[in-house]
Structure formats: C-alpha cells, structure tokens
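sequence and predicted structure below; questions after.
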Amino acid sequence: SRVLIIGDFDVDGATATALFMRGFGLLGYPNDKVSFLVPNRFEFAYGLSHELVEEAKKWQQHLLINDDNGIANHDGVAAAKQYGWDVIITDHHLPRETLPNADVIVNPNCVDNDFPSKNLAGVGVAFYVLLALKKTLQAQGWFDQFNQKALPNLTQLLDLVALGTVADVVPLDRNNRILVEHGLKQIRQQQSCVGIQALFEVAGKNFQQAVASDLSFACAPRLNAAGRLDDITVGIHCLLTDDFNQARMYAKQLNDYNQERKIIEATMKDQALNTLAQLDQTLQANQQALPPILCLYDESWHQGVVGILASRIKEQYHRPCIIFANSNETAESPTQNELEQPSSVQIKGSARSVEGIHIRDLLAEINRRYPDLIPMFGGHAMAAGLTLDRVDFSRFKQILEAVAQAYCHEDCLTESLYTDGALHAEELTLKVAEMLRYAAPWGQHFPEPLFDGHFIIQRKTVLKEKHLRLELSPVSDTASNKPPNNTNRVQGIIFNTDVTQWPSEQAQVHLLYQFDVNEFRGHRSPQLMIKKRL
C-alpha cells in the first residue's frame, strides 16, 4: 500500500514527518511507497483540510497518516474516507468533545487513552507509534525476510524527537527529559542526521557541546522560518538527506529564510507596540487599564510571523495575546468580489498565553457561547491557532475581551519573578557555568536556573544598535555594603534592548540573568545571559 504522511508546517510537524519517513525505511518498508505532504500555510488551512485531501489525490495512496495534526479536522477526515482511504491520526493537541471519524486516533490527551506521558510533542507521539509498530511487526515475523542479525534500532531517531520536543515548548516532564537528553547525546556524539549538524554549523554552534537551548535558538528558528515564509518542505528535506553537502545547501537556504523573518518581525513588532502604546495612553487618560487579553490585526502583517509576534507582545505585557493576519499574504486589500461577499475573506490568528490562563479552553468557551463565530481553532494551554471571517474581527475582539474579564484572574496578569538568588563572586566561574549548562535539558516546566545580583559596569559595548555586551564586577555583599570585587570580572550580554536606557560605566545595576558558557574561536568563558535590568 502507498502511504502518505500529512505533516504540519512547524518544527514539531517537520521532525515528526522526517521521523515517520526515516522510521518506515528502518522498518523495511519500500521507500517508493512512502511520501509526505505538508500544507503550505498560504494555500491551505491547518491540518487535513478538505482542500488538502484534493491535493493528496495526486499521490494515489491508500493510507493517510497525520502527524502533529488531525484531531480537529472532521471535514478533512470525512473527505478522505469518501475516497476509500484509511486514516490514522497521531496528534498531541487537545481534542474537542467529538472526534474525527478516522480509522485510528493516537493521542495521549484523548479521554480514553491511558498512556501515562500526556505531555508528548507530536514527534514524541510518532516515535511511540513506530516503537509499537516495530513490536507488532516483530511478532508477525516481518523482519525474518531480511536475514538481519539485529532488529532495527529506532532510538537512532531520538535526535529528531529531541529537536521537535524542545521546539514545541511542551512541558519537560520526566519522560520528555529522557527523550531530549538521549537525543542531545546523539547530536554531541555526531550520531544525528547530517541536517541537524548542518543547522548547527550555519548557526555557528558546536554540535559537540549541544544543549537544549541550542535546539531552541539555533535549529528551531531556521526550520520554522521556512514554514513561516514559504514552505517547510525544504526543512524536511534537510532532515531527510544523508548527504552533508546537500544538508549544507538546505541549511543555508533555511538561514536565509530566518534572516528575512527577522526583518519582517521587527517591522511588525514596531507597528504593534506603537498601536498598544497609543491604546494604553488613551485608556490611562480615561483611567482605564489594558484589557486582560490583547488582540490585534493588520492587513499588512505576514501571517507566517504572527506567532512570534504574539509571543513577543505576551512577554512584554504579560498577558495573553492573539495576533491576526490575512490568510493569504497577497490579499492585503479586499477585492471588489470580497467587498460584495466579505465573509469569504478569512484571517488567521496565533495566540500565546501566560501561566494560569488556558488559551485553548478560552477559545472553546467562546465557541460554546457563539458557535457561528470561529470556523476553526485548536491548540493547548499556552498556544493556539484560529481562523475568523475578516468581517467578524471586531465582534470577536469584543467578545474575547468580555469573556476574558471573567476568565483571566488578576494574579495571572501580574508578572512575578522567581529567582534562585545571587551567585557569589567566587561562583562566577567556568566550572559552575558548565555544571549548570550540562545539568540540562532545561525547558518548559523545568526552567533553567535564574539568578539576580548586583554588579558594577566596568565596560559597555553596543552591538548592532540593539544588543549590549558588558564587562561586570560583582558587588560582593550588598547587605553589608562591601566594595565591588574588581578583581573578579565577568562578561554579560543582553539582546534586543533599548541601549539608551542603560546607565554609564561605573554605575551599579541589579540584573536578572542566567549563567552560561560562551564559546568563541575555541575559547570558552563564563557569561551572564542577561534577561533584564531590575
């Protein structure tokens, strides 16, 4: 039978697709019988849409396997079944009350699923499906035909599991930490796919020193950029090739996408912050506060970058944020036909939330009260996606803010900083930085240690007008007013900051930071990764 893998256009979906493709090969399934299809976000709706099913007919497959999507795609599954295809859904997103009519649904978050690890990413679900498939094939004697001394070792795919798990920011519970750590070990030992090695190279990172944050900040943004701006297929090819020169070519292309994404994001962020600043000023003049949830739309915004922008706004204002853009980036202005039939024009939104406010449940509550308002939505506690008719945006925003007033507790909207205290001057060493670095993987619900302390700025260097490198001397003991320890200096860096707001050299500052290792031209040194000035 021909098998078609239906993926998603983010890193979790891309790694799950690559994992299924590689996994089927390891299990002995003919390569010419397995293909993949990932919807381009500018042409198709999320997941297995009715339109994607029509596109999938070209592959003449008998079996559809959805990875990291499908749990909300009732219409798409129904369309696939009409063609006589078998449909397997492997997903981790929260299901609605009714499930699609698929032949098999594998989702640890379904009510009747007793799998204990509920926080798996989509790629984690795919990995366990392959493990179960291997066990079944072994029981049926499938591997006897290959005359191999050993069974296929699927743990060699854990590099993909680690990358997708970290990139999707799922909680790093005990099981996910095990999966990520084993995947990182493979990367450090040069046993990962060459595509991941090429991504480390183009990012200027040493894969032999790989930690979870490298997956978050070096690999994931480059893969995601392809899905945001064009098509994630190039990223999947990067993860599938076994030719390092080809992988380098793909990685270079992904890096170019990421540079373009940064430019687009910066423009959108400036526009959004200006809009919010004006709103804040108006509300303050009327002695009103910002709404508990922020919701913005601009017809010029790029739909591929709305998720990142929502994250940035959420971090700055510490409240949930939903950012909308036109569903097709070319539809910046409505056509005459769209003006006559405005409900035909849709916008896509990306939501990000803060701890204590379950954004997917909030959307579900709105959908329960106003079932005609949101054509499609899905997600989980901290992130979600949705589609609206453009004419309904103002109505949706009004309803959203009203429902959020009762749904969002004030405590959740007040940022609280919990730190591990201060590191003493004698602890600001490379040994301690390395100890913290390799006690990882750190991540969601298992955060990297966060410290705060007082320092004297000895030297200040501005980088690219928005980053700041500092040479710092720790203040030995602020309680007893001991003098600064000028003999023990440490480097610090903060990214994307307003450099004009920082004091001059010799000033004392109170910093919130993580302690890490900086590697430059083979030289390793301790460095404060500064999060903010307190």
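Nice, I can see it.

C-alpha from now on. contacts and neighbour counts both.
Will do.

helices of the stretch 151-300 of the chain, start to end?
Defined through DSSP state H, counting those that start in this stretch, the helices belonging to the stretch 151-300 of the chain, from first to last, are 158-167, 174-188, 194-202, 212-214, 220-229, 233-240, 244-285.

now, of those, which is deepest in the fold?
With neighbours taken as mean count of other CA atoms under 10 Å, the helices of the stretch 151-300 of the chain reach their highest mean count in helix 158-167, at a mean of 28.

what residues does that one touch?
Contact with helix 158-167 is made by 11-16, 18-19, 120-124, 127, 176, 179-184, 186-187, 192-193, 212, 215-216, 219-220, 443, as judged by CA atoms under 8 Å, 6 or more residues apart in numbering.

I'd like to know which of the helices of the stretch 151-300 of the chain is closest to Glu55.
Of all the helices of the stretch 151-300 of the chain, helix 233-240 sits nearest to Glu55, with 15.3 Å by CA to CA.

so which elements touch the closest one?
Under the contact criterion of 3 or more CA pairs under 8 Å, 6 or more residues apart in numbering; DSSP states H and E, helix 233-240 touches helix 11-26, helix 194-202, helix 220-229, helix 244-285.

what's that helix in contact with?
With CA under 8 Å, 6+ apart as the criterion, helix 233-240 contacts 14-15, 17-18, 21-22, 38, 193-196, 223, 226-227, 246-247, 250-251, 254.

distance between whichever strand or helix holds Ala402 and the chain's centre?
Taking DSSP states H and E as the criterion, Ala402 maps to helix 393-407. For helix 393-407, the distance from its own C-alpha centre to the chain's C-alpha centre is 26 Å (CA atoms, centre = their mean, to the nearest Å).

and Arg395, how many neighbours?
Look at Arg395: counted by other CA atoms under 10 Å, it has 10 neighbours.

structure B:
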Amino acid sequence: MSAQQWILATIEQPPEWFIQAVKQHTPASNGLYAAQLLWQRGIKEKSQLSTFINYKAYQAASPFEFGQEMHLAIARLQKASDNRDKIAIWGDFDADGITSTAVLWDGLGEFFIPDIELSYYIPNRLKESHGLNHQGIDNLAKQGCKLIVTCDTGSTNIDEIIYAKQLGIDVIVTDHHTLPEERPPVTAIINPRYLPKEHQLFHLSGVAVAYKLVEALYQTLPHVPQHPLEDLLDLVAVGLIADLVQLSGDCRYLAQLGIQRLQADFQQPPTARRRPGVGRLLELCQKNGDRPTDISFGLGPRINAVSRIQGDASFCVELLTSRNAKRCNELAEVTELANTRRKSLQKDVQAQVAQKLAQLDLSTTSVIVLEDAQWPAGVLGLVAGQVAQETGRPTILLSTEGVEDKGDKEINKTPHSSLLTQHGLNAPLPLTALSTQNSALLLARGSARSVNSVDLYKLVKDQAHLLHRFGGHPFAAGLSLPIENIPLFTAAINQQLQQSLGGTTLTPTVQADLVVTVADLGKELFLELKLLEPCGMGNPVPKLLIQNCWFENGWHRNQQDWQGKKVQYIKTEFNIRDNSTRSGFPGIWWGHYKDELPIGRCDCIAELDYNTFKKRYEIRLIAVRPSENSALTTDNSPLILDLRNQEYTTLTDRDSALILEHCPTNWDDLRVWLRRCLTTTVDNQQQLAIAWSKPNHQPGKEIWRTLVGIAKYLSRTNQPVTRVQLLEKLGISDRTLFLGIKALKSCGFTVTREDRYLQITWNSSSVSVSNADAPIAQFLAAVSEEQFQQKYFAEVPLSTIVAMINSHFD
C-alpha cells in the first residue's frame, strides 16, 4: 500500500471586512474559521456570500433557460393532455434515478391520471443496463404508450429512440449525462450539458432536471395542479446530494430548500407525514433529515442498496411517493435489510480484493485491474472507490462469471449487464472489435473508479477496441469486455497511464482545510462550519487537522440492523485528547478496529459532526498517523522507562509509572500496557516501566511432565484449580495453557469449568498414544516459541521497541 500524503490547504487570511460579514451569521463565535474556508473556496464578495449562505437572497433560474427544448417538451405534454395519451416515465435504478422518477410521478401526476394515463419503468440493475432498451420499449408499445419521458438517462440511446419512434412512441429526454455528438431524434432533450459551464443550471443532477420540467409545466398550466410544486423539493434534495454533483448555483439552492422540507415533514407525527416512507427510512438510519449527511450516509445508500442486492428497485418509487403509512413501513424495512446485506457483501468483497491487492507490485502498477468469478456486481463500484482512495490509483473490478451475450440487441437480457455504475453511467456505447452477430461472447463486467484527477473515462475509451460496451465520466465508469481480453486490456491501460504521467508517482492523498485543537471542537465550531452546508463536490465537508493528540477509551463493535442482528461492519468509538483541554472529545472511526488507533501522540484529520441519535457533537476520523512530536519517536522515550534486568524498587515515585514485571510473548501484550499508560491520568501520560528480567526457562518436556503430574494429583484428590494458579506454576501464557489442556484431553483427562475453577479427572482406559502425539507436539512447539519470544523481549533494544510499535500504526 502506498504511503498516504497529507496536504494542508493554503490558508489565506481574509480581509477584516469579510470576517466581519461572516461573523454576522455566526453570533456564537468569531467566524474566522468559516471566513477562511469561504475565502479559499472562492467566495470573496458580499453578494456571493449573501446568496451562498441565505437561499432567500438567491435568484433561481427559470426552467425556460433550457430554451427551445423546454418549449418543445411542454408542447408535447400539453398535446398528451389534450389527447389523453398514455405516458411512461423511464427512470434509472440509482438514488438520482429513483428520486427523478418519483418527482415526475408526483409532478406529472397532477396533470395525468396515475396508473391509467401515467406509468413508470425502472430497469433491473442485475439484468439490464442503464438507459432505454428494446424489450422495455416493446412492452410499453403493447400497453398503448404514446410518449416516454426519461429521467436521469437516455441522452445517448440513439438506436432505442429510433426504435421507439418506429413503434409510434415519442421520447422526451431529461438527463444530465454525456451528450452524443449530434442531437438525438427526440421530441425534446432537456440536458444542462448543452448550457455553458458557468451557467447556474449546468451542474443539475437528473432529479433537478426532472423538477425543472415539472416547474415549467406548473408555470404553463398553473390552475391544474392540486398540490404546491414545493412538495417535490425534499425528493430533489435527496437525489442531488446522493448523486454527488457539484452543489453550486441552482443545485445548492434546491438542496437548501429541499433539506428544510425534509426536516419539516419528519418533525410531523408519523401519521401526518406527506412522505411516511422517507420518514420511516430516516428513523431506521437514526437521522432526522436536517443534515446533508442524513442523505449521503443515510437515505442515499439505502435507496441505492435495493438495486445492488435485488436488481429490481421499482418499489422504491412507491416508498418515496405513497401516502399509505403501513405499506411504506413495510417497504422501508425491506430497503433497510437490503442495505444491511449490501454492507456484508461489500465487506466480503473488500477482504477478497485486499488479498489480491497484496499480490500486486504497486510500484509498477498505475491502474489496478482485478477480477473474480464470484464477486457480486452490485457492490463492485463501491469497493473500487475504496481501493482507489487507499492506493491513489484508478481501480477496475471485474466479475468474470462468463455471462453470454449474443449481440447488442440482447445485452439487456443478460445477467449483470447493469455494471455501468450509478454516477453518470447511462451511456453505454456498443464499441467492440469483435463481431457479435454470429457467436456468443463470454463477458466480464465491472465497475471502475478514479482518483487523483485521472480522467478515467478517457483511459477506458482509448481502449474501446478491446471492450464490448462502456460508459462513464472522468471519475467513474462501467464496462464489459470479453474475458480473453482482460490481460491485454490491463497491460494497455497501465501503459497508457504511465506514459501520460511521465514519471509522476501516484500517491493516495488526503487534504486538510483547517488546523484546530480538541478545545476548538464542539457546538460553536460546528455551527460555524454549518454555514458551508450543504457540502458536496466543489464545496467538500471541511477536514480538520488535529496535531499532537492521542486517543483514549477506544472500543469497537459490529453494527446492528434495525432488528438488533449484528452486521459484519465494524465501527470504533473513542475519545480524543490533546494539551488544549482536560476533557476528551468523542469520535468514531468507521470500518476500523480499536487496535488500529495509534499508541502515543499522533496527528489526525477528521470531520466535525452532530450525532442526532446520541445528541452529541463528535468527530468522524478520516486519517491518522503518528505525530512527529510523538512520545514514541525517540530512543529516550519519556513514555517508556527501560528497567529490564535491574533493580527498580529504588524508583522515587512508584505511582508515576505502570510497572510491567512479566516478560511479554508478543507485541500485542506490550501495546495493551502502553494503552493503559495513555488513559491512566487526566493531565499527563503515565510512564510504562518495562521491568522484567531475563527468564530462566525449564525445558518444554519438563513443563509438560509438570502439567501431567498436576492433573493426576488433582484427579486423585478431587481438588479444583484456577487458571491463574496453573499459569503461575507452569510459567506459560494463556494460549499455551489452552493447548496444554487440549493435550491433556487427548491423554484421557476430562477438564470441566465451574465458575472460576477447573475440575480435572482422568480415565486411564481411554488413553490412546497415537491420538495424543499431535496435541502434545503442538503444546511443546508453543512452549518453545513462547520461550524464544521472551528471550527476544529480554534483550531487544528500546529503540526497536519504539520503532516496531510506531510501524504497526503507521
């Protein structure tokens, strides 16, 4: 694994007038931190500041900024209303696509009769690709559909649009993904990519584009709708934030309004909520809807999990739009269970990927390409994203179970063809160097994620001659290719990136925005940083650098689902301390064990958050490393006092140090004591005095004979014994004693536990020498290894102890 590079953003001191302007919005603090962040992120004028913080000062763009295309779309919808045409909404299976479909279902449902004139279709992630397909169009034609309105998809489905037109079906595309070279033959295409990059609508996600279409219809036919347009804004916020688009311009404005609607609805009694399904989902993920993170860490992953696990996510539209609380509760719980299953699958695949990754030489690898026949398609993009962040290299994960494909027209009928992953990957291009007309292909399908500003889409596109289909954008891609092409594709894409880098080394990086102390953490700083919300691409959650700190009271556990069952997903909780305060501050570290927390002084990068469920402010740990000022970085360590093989009773202050008299047998034993040093006192770290002497060991066979003799005596006298008594008598560790008891059992002894005591009896008639050989040999080997380790720890230099402990957590 590459060493992680930490970067501290250039901190510019804003002018005093700007700091005072920000302070008006942070009455509980001086506003300096928020002012520094806003200034370094390009907010440098009073008018910018006003519209950024206060949505009421922002002037949203008209939906007719889309020009002639919007007018064409509205005209066709008016014609459909006059003719009572049947309309089908064609959505997508990720959170942006699901919320887009829900917005059109509710919005167009004000003008067309749901389930009679209006229907919707969501492709199956595990059986179909993103975008339109022939089979689905055939089914809609049979139902008498005259108009398809896409959302979050469709811009490049040229062949499918022509096919629909041949069947007498018009198509209105609402989308935000990559545009084709020429305008598709549609009735209208509403896509912000046609606008200039600086336009306030340019970064709209699929759900926001769908909302703009409904807004235009509301403005055109204002007397028809029975419900206010603003009722759709909570869905818009969910899709916008879950899709990770840049939250600037109208994106930020709509997200701000939507979060308010989301929170207001959740505060209603469950029976009075407009969206009981959303409310129940928030309850299940222990959120209340007032934070963007409630969507990015709560609602978004749960909606996405359904298609990842089940393939068919159609019921999620009902979950988001139905007013039937009982039905919504049932659907929300199915969604929650899908997310639980997604976590377990993701962790399993992550562990398997880590094993394969360990076999790679990252010094000669620019693009990581890994394959496996057993990997489930739905979680490959998530794991690829994690690997890319950890290694600093674009990552492609492929499932090679050998799906057959007999040509482009059948692509949507084959399992796992939907690996064109969730963020902008609805533009599969039928590019292949192999003929698919006369023979079936065995295809590998997978997901790719990028990092370090590497344009992943271009990398993949340049190898199109080796691929079957692909689609994506610079940060993410989905692809399929003949299994036999994988080695050539891997070599070619690595060579291509290496040449473009020109010798530059790819390194995983994490950037901090501000330097703070533990004393700074809490409500005041949280409210100050909250000015920047909602955060997203272009305006990330502020990362805080805390230096020369340490951790206390660390513990970890598996997560539990809403039914109380354990999920194979670890979270560590802790308190963080530094010299700025006597009190610790709580924090969490997702996906890590408590033993991964460094010992001694360290530096960390974290995000400040508010835990609604526990009603407390806490940090979310992002990265951690030993501090340059750590007490464990020199031989003359103030934390460790070396008193081995000498008299230590002359210590002037025995209370100032923890004394370890027993020689350890492994590094973990030593780390446990070091952790005790860090958590013993409030004001200072307590020293650890390592005070063991060079052990005088008995031969292993003598220890075995002693153990057998004790067992026979206890059997004959019917006396109990404690584990501690055996350990002291034999001079061995718990693990070795366990192997000794196992060996006793193979020799005919029965060992039972009653409270703290062991009861040993012997049945000589059950002894089998052949059965006892292997367990006795295991015990003797453990004794030998333990004695070797103790001899090592008796003589190892203190500098080695310090270096080994630090390297374990580096």
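Structure received. Source: prediction; values computed, not measured.

hmm, back to that, Tyr513 of structure 1 is nearest to which of the helices and strands packed on helix 233-240 of structure 1?
Proximity to Tyr513 of structure 1 (CA to CA) singles out helix 220-229 among those, at 22.4 Å.

which stretch of structure 2 lines up against that closest one?
Matched against structure 2 by TM-score structural alignment, helix 220-229 of structure 1 falls on residues 300-309.

could you do stretch 308-320 of structure 1 as well?
For stretch 308-320 of structure 1, the matching stretch in structure 2 spans residues 382-394, with TM-score structural alignment as the criterion.

now do the buried residues in the matching stretch.
Of the residues in stretch 382-394 of structure 2, those buried under the neighbour-count criterion (16 or more other CA atoms under 10 Å) are Leu382, Val383, Ala384, Gly385, Val387, Ala388, Gln389, Glu390, Thr391, Gly392, Arg393, Pro394.

the helix holding Ala402 of structure 1: what's the following helix or strand?
Following the chain from helix 393-407 of structure 1 toward its C-terminal end, the next helix or strand by DSSP H and E is helix 430-437.

could you pull out the buried residues of the top strand by length along structure 2?
When structure 2 is scanned for its longest strand (criterion: DSSP state E), the result is strand 544-560. The neighbour-count check on strand 544-560 of structure 2 (16+ other CA under 10 Å) flags 544-552, 554, 556-557, 559 as buried.

got those residues as JSON lines, with distance to Lys461 of structure 2 columns?
JSON lines is the format used below for the buried residues of strand 544-560 of structure 2 (distance: CA to CA, whole Å):
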{"residue": "Leu544", "distance to Lys461 of structure 2": "37"}
{"residue": "Leu545", "distance to Lys461 of structure 2": "38"}
{"residue": "Ile546", "distance to Lys461 of structure 2": "42"}
{"residue": "Gln547", "distance to Lys461 of structure 2": "43"}
{"residue": "Asn548", "distance to Lys461 of structure 2": "46"}
{"residue": "Cys549", "distance to Lys461 of structure 2": "46"}
{"residue": "Trp550", "distance to Lys461 of structure 2": "47"}
{"residue": "Phe551", "distance to Lys461 of structure 2": "46"}
{"residue": "Glu552", "distance to Lys461 of structure 2": "49"}
{"residue": "Gly554", "distance to Lys461 of structure 2": "46"}
{"residue": "His556", "distance to Lys461 of structure 2": "43"}
{"residue": "Arg557", "distance to Lys461 of structure 2": "43"}
{"residue": "Gln559", "distance to Lys461 of structure 2": "40"}
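
report the buried residues of the helix holding Ala402 of structure 1.
When neighbours are counted by 16+ other CA under 10 Å, the buried residues of helix 393-407 of structure 1 are found to be Phe393, Phe396, Lys397, Ile399, Leu400, Glu401, Val403, Ala404, Tyr407.

can you list contacts of that helix?
Counting by CA under 8 Å, 6+ apart, residues outside helix 393-407 of structure 1 touching it are Pro291, Pro292, Ile293, Cys295, Ile357, Leu362, Ile366, Leu373.

list just the nearest of those to Glu519 of structure 1.
When the contacts of helix 393-407 of structure 1 are compared against Glu519 of structure 1 (criterion: CA to CA), the nearest one is Ile357, at 38.1 Å.

good, we can wrap up now.
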